[in-house]
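Q: What follows is a predicted structure for the sequence shown.
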Amino acid sequence: MPPNPSSAPPTTAATLEQTAILPQSKQFIAYQQHQTSPSFLRWRNSMSFFLYGPAKASEPPTSKSQAGLVASLMKPPPQSINDPENEGLSGRKAGLTETVGDEVSAGVNDLGDQAQRERCEKWTNIVVKDSPLLHFLIQNLKKSGCPFDPKLHFKCAPCDKSRAGGFSPEVGVVLCQNSLYDKKHVEETLAHELIHAYDHCTTRVDWTSCRQYACSEIRASSLSTECGALREFRRGNFGITKGHQACVKRRAILSVRQNPFCTRPGLAERVVEEVFDTCFQDTAPFDEIYP
């Protein structure tokens, strides 16, 4: 079970110094103030937070916010969707290895848009109800002044087939209905995006900073269970020493590469290396890495 949130380790001075993430009062007003900062607005104008891959033009947006979200998703990601390493938050494959992924994607895409949406919503309702991991994250977002209502802030939508989901403070968490192949995949994707939401809520993150972006990606991949031993085995990554850390680092690098402020060759690898130890050890709001 998730640890008691009251005993979660505080963010250390070393963490703040090394990642340049400033402490933030856990009040919603601080969250709102940051949304008007120049760095936030530059980022929002460039892309939606953590959302990658084109949405289908045939799926009409249901609100003004979603209209902007769909428009932001129409630009294809810089990496090829056929790249077997294209699997992080910002390039998460529908499957686990290239072969399995193709098989799974074929099964998912046999359904029409409406059937995919209904299945996505059904699975989301089940995991939100039953998952102690998601309960814990949603509870801690509420305690931090950023309450998440799954009925309002979790949305299923069609995306590029290599994507599983994303987070935007203007919309919430988007699940890619045409890429999710089972309830466990939905749970992992929601957990990953909720870690980003928690970081956005509780720290004064500059999302244009490659170091801070990398830190949140490291935490999201580590704490969401997506780098568990079984997941890595099914991806074909066998016998890796410190396999969890290797998975987290690999996926964080892939995600940072897709940040338009971090495209310089070698930059993603460098910043992930620089902040990895500190950010990997920062397990808030957990006491330790969720098994």
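A: Received it, and whenever you're ready, just let me know what you need. Residues are numbered from 1 along each chain as shown.
Q: going forward, measure contacts between C-alpha atoms and count neighbours the same way
A: Fine.
Q: Tell me how many other residues surround Ala157.
A: Around Ala157 sit 25 other residues, with neighbours defined as other Cα atoms under 10 Å.
Q: That one and Gly228, how far apart?
A: 26 Å (Cα to Cα, to the nearest Å).
Q: Same question for Leu194.
A: Per Cα to Cα, Leu194 is found 18 Å from Gly228.
Q: Now find how far off-centre stretch 243-250 is within its chain.
A: 16 Å (Cα atoms, centre = their mean, to the nearest Å).
Q: got it, and stretch 217-224?
A: Computed by Cα atoms, centre = their mean, the chain-centroid distance of stretch 217-224 equals 8 Å.
Q: now what about that stretch, what contacts it?
A: Stretch 217-224 has contacts (Cα atoms under 8 Å, 6 or more residues apart in numbering) with 89, 188-189, 191-193, 195-196, 227, 244-245, 248-249, 251-252, 255-256, 272, 276, 279-280, 282-283, 289-290.
Q: So Asn178 belongs to a helix, correct?
A: No. Using DSSP: H, G, I helix; E, B strand; the rest coil, the assignment for Asn178 is coil, not a helix.
Q: Hmm, it is touching Ala106, no?
A: No. Using Cα atoms under 8 Å, Asn178 makes no contact with Ala106, being 9.8 Å away.
Q: Looking at those two, which is more packed in?
A: Asn178 (30 against 14).
Q: who's in contact with that one?
A: Per Cα under 8 Å, 6+ apart, neighbours of Asn178: 105, 108-109, 113, 116-117, 157-159, 161.
Q: mind running it again at 10 Å?
A: The contact partners of Asn178, by Cα atoms under 10 Å, 6 or more residues apart in numbering, come to 94, 105-113, 115-117, 119-120, 156-164.
Q: and if you look at Glu193?
A: Shown in contact with Glu193 (Cα under 10 Å, 6+ apart): 50, 89, 165-168, 172-175, 199, 217, 220-221, 224.
Q: take a look at this one as well, against the first:
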Amino acid sequence: MSQFYEDIKTCQKGMTTSLWMMMNNNNYGNMYMLSILTGKRVNKLLQHIKEQNKNGCKMVTRGLDLRVCDSVEDAGMMGYYSSSANQVVVCCNRHREPEELENTVVHELIHAYDFCRFRQLFYCKVRACSEVRAYSLSGSCSSPDELSGFTSKEQCLKARAIASTIMACKKSAVSDVHDIYNTCINDEHPFKSSPDHHVLKPHELPESDKVVTN
């Protein structure tokens, strides 16, 4: 455990570690971090993402980077996926425990996976669906601390998904999350296969559902 905190301190001093490159080039300079980020869930996602890359959807070609986040744009974020940069960024200065770090990586890789799977993240309902899936599949709203102030796990997950969707989708975020919740909470791809009725169909959404800014 102490190595985790040493690695976090190293990152907080301003060093950026490209974990994707570490995995591919066997550069294990940050051993404890690597053991967390090559766990079962992350590996499963990376395998599917690599397959999608082979099929022409370049979703994480620039890697998975661990860095200090201190700009106004990323205020409060634990990490983020940038489809324009083809990169997942994990904010090392905002993680206190190894489990937090792993959950953040899973959350952002779900977004990367959904970007290629749905290819329509500029639709508000698709974005809302990806947020519900990312929070659920990364293990959010599972601890007593996270559930504090909520009457149920569902209420907690909806609140988090709305908060993450509202920047892009403004007034429709609340209704979007509620509309797609039952479908998307049961969509566990790529960890488990889901029945067809538990998979959102972006091609059936109206043009009016598009996000104003991507």
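A: Right, received. Where do you want to start? A quick note: this is a predicted structure, and the numbers were derived from the prediction, not measured.
Q: ok so, going back, which of the contacts of stretch 217-224 of structure 1 fall in helices?
A: If you go by DSSP state H, the contacts of stretch 217-224 of structure 1 have 188-189, 191-193, 195-196, 244-245, 248-249, 251-252, 255-256, 272, 276, 279-280 in helices.
Q: are any of the contacts of stretch 217-224 of structure 1 buried, and which?
A: Among those, those classed as buried by 16 or more other Cα atoms under 10 Å are 89, 188-189, 191-193, 195-196, 227, 244-245, 248-249, 251-252, 255-256, 272, 276, 279-280, 282-283, 289.
Q: is it true that Ala30 of structure 1 touches Cys201?
A: Yes. Between Ala30 of structure 1 and Cys201 a contact is recorded at 8.5 Å, counting by Cα atoms under 10 Å.
Q: More neighbours: the two, which one.
A: Per other Cα under 10 Å, whichever of Ala30 of structure 1 and Cys201 has more neighbours is Cys201, with 26 against 16.
Q: would you list every one of the strands in structure 2?
A: 17-18, 64-67, 79-82, 87-91 (DSSP state E).
Q: Give the aligned equivalent of Val88 of structure 2 in structure 1.
A: Correspondence of Val88 of structure 2 to structure 1, assessed by TM-score structural alignment: Val173.
Q: Based on its surroundings, how many neighbours for Glu170 of structure 1?
A: Using other Cα under 10 Å, Glu170 of structure 1 has 15 other residues around it.
Q: circling back: more neighbours: Leu194 and Gly228 of structure 1, which one.
A: Neighbours per residue, other Cα under 10 Å: of Leu194 of structure 1 and Gly228, the larger number sits with Leu194, 23 against 18.
Q: just checking, that one touches Asp149?
A: No. Leu194 of structure 1 is beyond contact range of Asp149, at 11.8 Å (criterion: Cα under 10 Å).
Q: overlap in contacts of these two?
A: 138, 172.
Q: State the number of residues packed around the alignment partner in structure 2 of His135 of structure 1.
A: Aligning on TM-score structural alignment places His135 of structure 1 opposite Asn43 in structure 2. By the criterion of other Cα under 10 Å, Asn43 of structure 2 has 13 neighbours.
Q: If we ignore the residues flanking it in sequence, what's nearest Asn43 of structure 2?
A: Distances taken as Cα to Cα, 6 or more residues apart in numbering put Leu37 closest to Asn43 of structure 2, at 7.9 Å, once the chain neighbours are dropped.
Q: I'd like to know how many residues surround that neighbour.
A: Around Leu37 of structure 2 there are 22 other residues, counting by other Cα under 10 Å.
Q: can you check Gly63 of structure 2 too?
A: By other Cα under 10 Å, the burial measure for Gly63 of structure 2, its neighbour count, is 17.
Q: And it? What does it align with in structure 1?
A: So, by TM-score structural alignment, Gly63 of structure 2 is matched to His153.
Q: ok, that match to Leu267 of structure 1 distance?
A: Counting by Cα to Cα, the gap from His153 of structure 1 to Leu267 of structure 1 is 33 Å.
Q: According to the alignment, which residue of structure 2 corresponds to Thr203 of structure 1?
A: Structural alignment (TM-score structural alignment) places Thr203 of structure 1 against Phe118 in structure 2.
Q: right, I mislabeled it, should have said Val256 of structure 1
A: Using TM-score structural alignment, Val256 of structure 1 pairs with Thr165 in structure 2.
Q: what residues are up against its match?
A: 124-132, 159, 171-174, 176-177.
Q: Relative to Ile36 of structure 2, how far out is Gly139 of structure 2?
A: 15 Å.
Q: cool, Asp179 of structure 2 as well?
A: Counting by Cα to Cα, the gap from Asp179 of structure 2 to Ile36 of structure 2 is 35 Å.
Q: Would you mind telling me which of the two has more residues around it?
A: Taking neighbours as other Cα under 10 Å, Asp179 of structure 2 and Ile36 compare with Ile36 leading, 17 against 14.
Q: I'd say the more buried one and Leu101 touch.
A: Yes. If you go by Cα under 10 Å, Ile36 of structure 2 and Leu101 touch, sitting 7.9 Å apart.
Q: Helices of structure 2, residue ranges please.
A: 2-12, 19-25, 31-37, 40-54, 98-118, 124-137, 144-147, 153-169, 173-184.
Q: winner for burial among the ones you listed?
A: Among the helices of structure 2, helix 124-137 has the highest mean neighbour count (mean count of other Cα atoms under 10 Å), at a mean of 27.
Q: what's the mean gap between that one and the aligned bit of structure 1?
A: Superposed on structure 1, helix 124-137 of structure 2 shows a mean distance to its aligned partners of 0.9 Å (mean Cα distance after the TM-score superposition for structure 1).
Q: and that helix, how far out from the chain's middle?
A: For helix 124-137 of structure 2, the distance to the chain centre is 9 Å (Cα atoms, centre = their mean).
Q: again with stretch 196-209 of structure 1
A: Its chain's C-alpha centre and that of stretch 196-209 of structure 1 lie 12 Å apart, by Cα atoms, centre = their mean.
Q: Next: stretch 18-26 of structure 2.
A: The chain centre lies 19 Å from the centre of stretch 18-26 of structure 2; the measure is Cα atoms, centre = their mean.
Q: cool, and stretch 48-68 of structure 2?
A: Centre to centre, stretch against its chain (Cα atoms, centre = their mean), the figure for stretch 48-68 of structure 2 is 13 Å.
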